[in-house]
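Undergrad: Pasting a predicted model and its sequence here:
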Amino acid sequence: MQAELAHQALHTLTIVEIKSFISASLFKDFELALDQYIIYRNLIRLSQSEYQDIHLAIKDDIYDSFFQRKSVQTLVDINSIALVSVDVIKEEVIQWIN
């Protein structure tokens, strides 16, 4: 599942890139998501558009397991990745993580 959503909050627009993490290698999925996130973020900064933030949305169970690994947390921190944990069954945001 991949989609782009925008929401307006406190006069800023945020792009949310949704990633599934469904391949046999979660780390490979993470690598692809990280690369795409960084490219999108840089293009947004270069375009000076009204969009000011970009978040990587992931299923809550992937956040609660894979994203709790020390190595993944370190890469998220180093690259300043903003995350959104989502319950896809209830179709609701669980947590915005900056």
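TA: Nice, I can see it.
Undergrad: CA atoms for contacts and neighbours, from now on please.
TA: Noted.
Undergrad: now the strands for the chain?
TA: For the chain, the strands defined by DSSP state E occupy 4-9, 12-18, 51-59, 82-87, 92-97.
Undergrad: ok, and here's another one to check against it:
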Amino acid sequence: MPARDKYHDNFKNALAKDGWRITHDPLRLKWGNKDLYVDLGAEQLLTAEKAGCQIAVEIKSFGGASEMNDIENAVGQYFVYRSVMARTEPSRTLYVAVHDQVFIEIFEEPVGRLIIEDYQIPLIVFDPQTELILRWIPNKPIVD
């Protein structure tokens, strides 16, 4: 299994505070002979009678030597996971979670906005100190 992101526990706590139940830590995906691990699987229930909204979240700290290399790797990983999930976990929506400073420094910059707009990568922005979710992009999923 891969190493956990620096902010794994902070984000996990933020997700729980936001009303989500962690179902997988990590969420294992299998395709052929390959195993992939998305950081978290979670669901939110509206009532006991209704099926909940399910998500998977890959947490990224962008702590490497190059922000551009970090974003290239994150985008590539997102699409690999999304392709496998479309076939194995089609009811889940895949998100990338980033802390608030990464969002400001990367995703509010022109190249980050371009990637979000062109590739429609859903983001969750969180504060690792308060362990709160600050923003869902495009929007927080709604349970029907």
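TA: Cool, got the structure. Worth saying up front: this structure is predicted, and the values here are computed from it rather than measured.
Undergrad: TM-score them against each other, please.
TA: Here the TM-score for the pair of chains, by TM-score structural alignment, normalised by the length of the first structure, is 0.88; 97 aligned residues with a CA RMSD of 1.6 Å.
Undergrad: out of the strands of the first structure, nearest to residue 76 of the first structure?
TA: Between residue 76 of the first structure and the strands of the first structure, the shortest gap by CA to CA is with strand 82-87, which sits at 8.0 Å.
Undergrad: on that earlier part again, export the strands of the first structure to JSON lines and tack on distance to residue 28 of the first structure and mean neighbour count?
TA: Formatted as JSON lines, the strands of the first structure follow (distance: least, CA to CA, whole Å; neighbours: other CA atoms under 10 Å):
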{"stretch": "strand 4-9", "distance to residue 28 of the first structure": "21", "mean neighbour count": "12"}
{"stretch": "strand 12-18", "distance to residue 28 of the first structure": "16", "mean neighbour count": "19"}
{"stretch": "strand 51-59", "distance to residue 28 of the first structure": "15", "mean neighbour count": "20"}
{"stretch": "strand 82-87", "distance to residue 28 of the first structure": "18", "mean neighbour count": "20"}
{"stretch": "strand 92-97", "distance to residue 28 of the first structure": "22", "mean neighbour count": "13"}
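Undergrad: quick one, which of those is nearest to residue 39 of the first structure?
TA: Shortest distance between residue 39 of the first structure and these, using CA to CA, is found for strand 51-59: 10.8 Å.
Undergrad: By how much does the closest one deviate from the second structure on average?
TA: In the superposition with the second structure, the average deviation recorded for strand 51-59 of the first structure is 1.0 Å (mean CA distance after the TM-score superposition for the first structure).
Undergrad: And residue 78 of the first structure, what's its match in the second structure?
TA: Alignment note (TM-score structural alignment): residue 78 of the first structure maps to residue 118 of the second structure.
Undergrad: so what's that match up against?
TA: With contact set as CA atoms under 8 Å, 6 or more residues apart in numbering, residue 118 of the second structure has no partners.
Undergrad: For the longest helix that the second structure contains, buried residues please.
TA: The longest helix of the second structure (DSSP state H) is helix 67-88. Residues of helix 67-88 of the second structure classed as buried: 70-71, 74-75, 78, 81-82, 85 (neighbour count, 16 or more other CA atoms under 10 Å).
Undergrad: can you redo those residues as a markdown table with distance to residue 8 of the second structure?
TA: Formatted as a markdown table, those follow (distance: CA to CA, whole Å):
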| residue | distance to residue 8 of the second structure |
| --- | --- |
| 70 | 17 |
| 71 | 18 |
| 74 | 15 |
| 75 | 19 |
| 78 | 17 |
| 81 | 18 |
| 82 | 20 |
| 85 | 21 |
